[in-house]
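[1] Got a predicted structure plus its sequence, pasted below:
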Amino acid sequence: MIKKLTIKEIAELSGVGKSTVSRFFNDGYVSETVREKIEKVILEYNYEPNAFARGIKARNNRFIGVIVPCLDSTITSTILMQLDNRLRILGYIPLIINTNHDICLELANLENLSRLNVEGIVLVATEVRDEHREFVKKSKIPVLFVGQICDETYSIANDEIEAGKIIGNYI
């Protein structure tokens, strides 16, 4: 397996600084001579930038975090399939995280996704705690709760009481 080059290695092979290589990749000013040196190294070593690493640094990276309590549930599977299809149609990339019904892991992954700079988070929450509400209040990332109501953000939940009344009246 061929080792991927780092920006540092490209800089060394090109005889320029890391910041110059960074400017090159971010379409900043680089002299034509230096540009040619960097392009020569890139072509020679078949360098391809890490799309994920570049994406998490970007403001509009098109990643949506999806946190679910389990992967072996018919309901969760259905939600994930439909969500995945819709996100892809809209040009987003879902990052799916399973918590195994562990609320501490759920909360930790909210923070992890925030650090990854995702554009949004869909949370199929086990339950809504004060920690969830605090995260929503302090985060600039939009969060959608599915299956639970969180007054601090958007929520989608079935109204079982009303559904029961409608079914009872129908019968």
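    All right, it came through fine. Since the model is a prediction, treat every value here as computed from it, not as a measurement. Numbers count the residues shown, from 1 in each chain.
[2] For the rest of this, base every contact and every neighbour count on C-alpha atoms.
    Will do.
[3] quick one: buried residues of the helix ranked longest in the chain?
    Secondary structure assigned by DSSP state H gives helix 74-89 as the longest helix of the chain. Along helix 74-89, these residues count as buried under the neighbour rule (16 or more other C-alpha atoms under 10 Å): 80, 84.
[4] what sits up against it?
    Applying C-alpha atoms under 8 Å, 6 or more residues apart in numbering, the contact partners of helix 74-89 are 68, 70-71, 93-94.
[5] what two of those residues have the greatest distance between them?
    Pairwise distances across those (C-alpha to C-alpha) peak at 19.7 Å, for the pair 70 and 93.
[6] Who are the contact partners of the closest residue to residue 147 other than its chain neighbours?
    In this structure, residue 147 finds its nearest non-sequential neighbour in residue 157, 4.3 Å apart by C-alpha to C-alpha, 6 or more residues apart in numbering. Residues counted as contacts of residue 157 (C-alpha under 8 Å, 6+ apart) are 146-149.
[7] hmm, who's touching stretch 107-125?
    Contact partners of stretch 107-125, identified using C-alpha under 8 Å, 6+ apart, comprise 56-69, 97, 106, 131-132, 135, 139, 141-148.
[8] What are the boundaries of the helices in the chain?
    7-14, 18-25, 32-44, 51-57, 74-89, 103-115, 130-138, 160-170.
[9] Distance to residue 122 for those - can I get that in CSV?
    Output for these, formatted as CSV (distance: least, C-alpha to C-alpha, whole Å):
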stretch, distance to residue 122
helix 7-14, 33
helix 18-25, 32
helix 32-44, 38
helix 51-57, 17
helix 74-89, 9
helix 103-115, 10
helix 130-138, 12
helix 160-170, 21
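[10] measure residue 54 to residue 78 for me?
    Using C-alpha to C-alpha, to the nearest Å, residue 54 is found at 31 Å from residue 78.
[11] what's the burial count for residue 126?
    Per other C-alpha atoms under 10 Å, the neighbour tally for residue 126 reads 18.
[12] one more structure, for comparison:
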Amino acid sequence: MTMKELAQIAGVSCAAVSRYINGGPLSQEKRECIRAAIEETGYQPDAAAQMLRTGSTDYIGLIIPKIDSGAVTRITAGVVSVLEEAGFFALLADTANDVNKELAYLSLCQNHQVAGIIMLATFMTPQLEEGLRSLNVPIVVVGQKFWQVPCVYHDDFGAAYELTNLVLAKNRSKLAFIGVTEQDVAVGLNRRKGVQASVKDYGMAPEALLVEIAPFSVEGGCIAMEKLLKKEPNIDGVICATDYIALGAMETLRKAGKRLPEDVSVIGMDDNWAGNHIIPHLTTAHFYYKTSGEKAAKLLLEMIENKGKPGPVHQIMLGYTIKNRDSV
């Protein structure tokens, strides 16, 4: 069905239908006639035609690093709930942690004139920095704090610091940290710095903390814990950058004959669903991932509304809640 045919059914002009679809001024009577005609016919406006008329569409590019992540799922749910309420649609792009795919999707979104982009970022590269700088559509980054880029991120340092304090309060003296690549500034670098700051403030030498880097997986936690036990068999406190890594570390510790938490305290971060369904229940930090998605979407919609107008670069840091369970 064409716009002209819809206009005939509604008894209005094509210009009136165009104004209705694109949010232009229109009397309430004509709006009701057009709305009724759309419901009757199931008419859907052509996105390409809308792009030619307005320079953009009602679509938001949502670029994520991987689909099989609890944090990504929660952030995506927050984003989509706000966009749907505002009449926008999310186009999901999964980069599978591939930097080149990330850049390609940024370019694709821009070339197809989406109204804006929300990107769940992992780490900054010179190529990504250049790509962000060259964008001519609004963008909000979630999960990382990038210089001069609107973003919503988390207090990873503070959460790691407070969790480590819980372990130290149990008089643990042989500590280890299982982290992730520090190209990921939020999860890798900031969480490691939080742990080290807590150790230092407690009066322990920073070099007394053993550090091992692992992939974002249970298996990665298993392997990293095996390496740590070879270095120091009497480890009595393990701080992990994620809950999945903590689950793997716990598995290895049990196989080594360690009692949890009697012999070894273990903590994770992210408050993954699995942490509350194992024995002992995992002590962790809850980050407000769904809220971060909601705030990112609201910030982007505000930027779209004010497109072209100068304004501040909003960078929002969200807090966390410690879930002090049984593993410390």
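    Yes, it's here. As the structure is a computational prediction, the values presented were derived from the model and not from experiment.
[13] Work out the TM-score between the chains.
    After superposition, the two chains reach a TM-score (TM-score structural alignment, normalised by the length of structure 1) of 0.66; 136 aligned residues with a C-alpha RMSD of 3.0 Å.
[14] before we move on, the earlier item: out of the contacts of helix 74-89 of structure 1, who's nearest residue 27 of structure 1?
    For these, the nearest to residue 27 of structure 1 is residue 93 (24.2 Å; C-alpha to C-alpha).
[15] Can you tell me the closest non-neighbouring residue to that closest one?
    residue 63 (4.8 Å).
[16] Matching the one you found against structure 2, which residue comes up?
    Residue pairing (TM-score structural alignment): residue 63 of structure 1 is matched to residue 59 of structure 2.
[17] wait, residue 102 of structure 1 sits on residue 68?
    No: with contacts counted by C-alpha atoms under 8 Å, residue 102 of structure 1 stays clear of residue 68, the gap being 10.1 Å.
[18] Compare the two and say which is more crowded by neighbours.
    residue 68 (23 against 13).
[19] what's the first-to-last distance across stretch 43-52 of structure 1?
    Start-to-end span of stretch 43-52 of structure 1 (C-alpha to C-alpha) is 21 Å.
[20] brain fart, stretch 52-71 of structure 1
    Start-to-end, stretch 52-71 of structure 1 (C-alpha to C-alpha) is 24 Å.
[21] starting at the chain centroid, how far to that stretch?
    Centroid separation between stretch 52-71 of structure 1 and its chain, computed with C-alpha atoms, centre = their mean, to the nearest Å, is 1 Å.
[22] So what touches it?
    With contacts defined as C-alpha under 8 Å, 6+ apart, stretch 52-71 of structure 1 is touched by 76-77, 91-102, 106, 109, 113, 116-126.
[23] repeat that with 7 Å
    For stretch 52-71 of structure 1, the external contacting residues (C-alpha atoms under 7 Å, 6 or more residues apart in numbering) are 77, 91-101, 113, 116-126.
[24] and if you look at stretch 36-44 of structure 1?
    10, 13-14.
[25] Please spell out the ChimeraX selection for the buried subset of those.
    Selection of buried members from the contacts of stretch 36-44 of structure 1 for ChimeraX, criterion 16+ other C-alpha under 10 Å:
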select :10,14
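[26] now the contacts of stretch 36-44 of structure 1 as JSON lines including distance to residue 33 of structure 1?
    Output for the contacts of stretch 36-44 of structure 1, formatted as JSON lines (distance: C-alpha to C-alpha, whole Å):
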{"residue": "10", "distance to residue 33 of structure 1": "15"}
{"residue": "13", "distance to residue 33 of structure 1": "14"}
{"residue": "14", "distance to residue 33 of structure 1": "11"}
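[27] between the contacts of stretch 36-44 of structure 1, which is closest to residue 21 of structure 1?
    Nearest to residue 21 of structure 1 among the contacts of stretch 36-44 of structure 1 is residue 10, at 7.3 Å by C-alpha to C-alpha.
[28] Just tell me what the closest one corresponds to in structure 2.
    In structure 2, nothing lines up with residue 10 of structure 1, judged by TM-score structural alignment.
[29] mind checking how far residue 10 of structure 1 is from residue 41 of structure 1?
    7 Å.
[30] Residue 103 of structure 1 and residue 156 of structure 1, how far apart?
    According to C-alpha to C-alpha, residue 103 of structure 1 stands 19 Å off from residue 156 of structure 1.
[31] higher neighbour count, those two?
    Ranked by neighbour count (other C-alpha under 10 Å), residue 103 of structure 1 and residue 156 place residue 103 first, with 17 against 13.
[32] tell me the contacts of the more buried one?
    Neighbour list for residue 103 of structure 1: residue 126 [criterion: C-alpha under 7 Å, 6+ apart].
[33] Translate it into the numbering of structure 2.
    Residue 103 of structure 1 maps onto residue 99 in structure 2, by TM-score structural alignment.
[34] Tell me the spacing between its match and residue 148 of structure 2.
    Separation of residue 99 of structure 2 from residue 148 of structure 2 (C-alpha to C-alpha): 20 Å.
[35] again with residue 243 of structure 2
    Distance, residue 243 of structure 2 to residue 148 of structure 2, by C-alpha to C-alpha: 31 Å.
[36] what residue of structure 2 matches up with residue 150 of structure 1?
    Structural alignment (TM-score structural alignment) places residue 150 of structure 1 against residue 146 in structure 2.
[37] That match: neighbouring residues, count only.
    Under the criterion other C-alpha under 10 Å, the count of neighbours that residue 146 of structure 2 has is 18.
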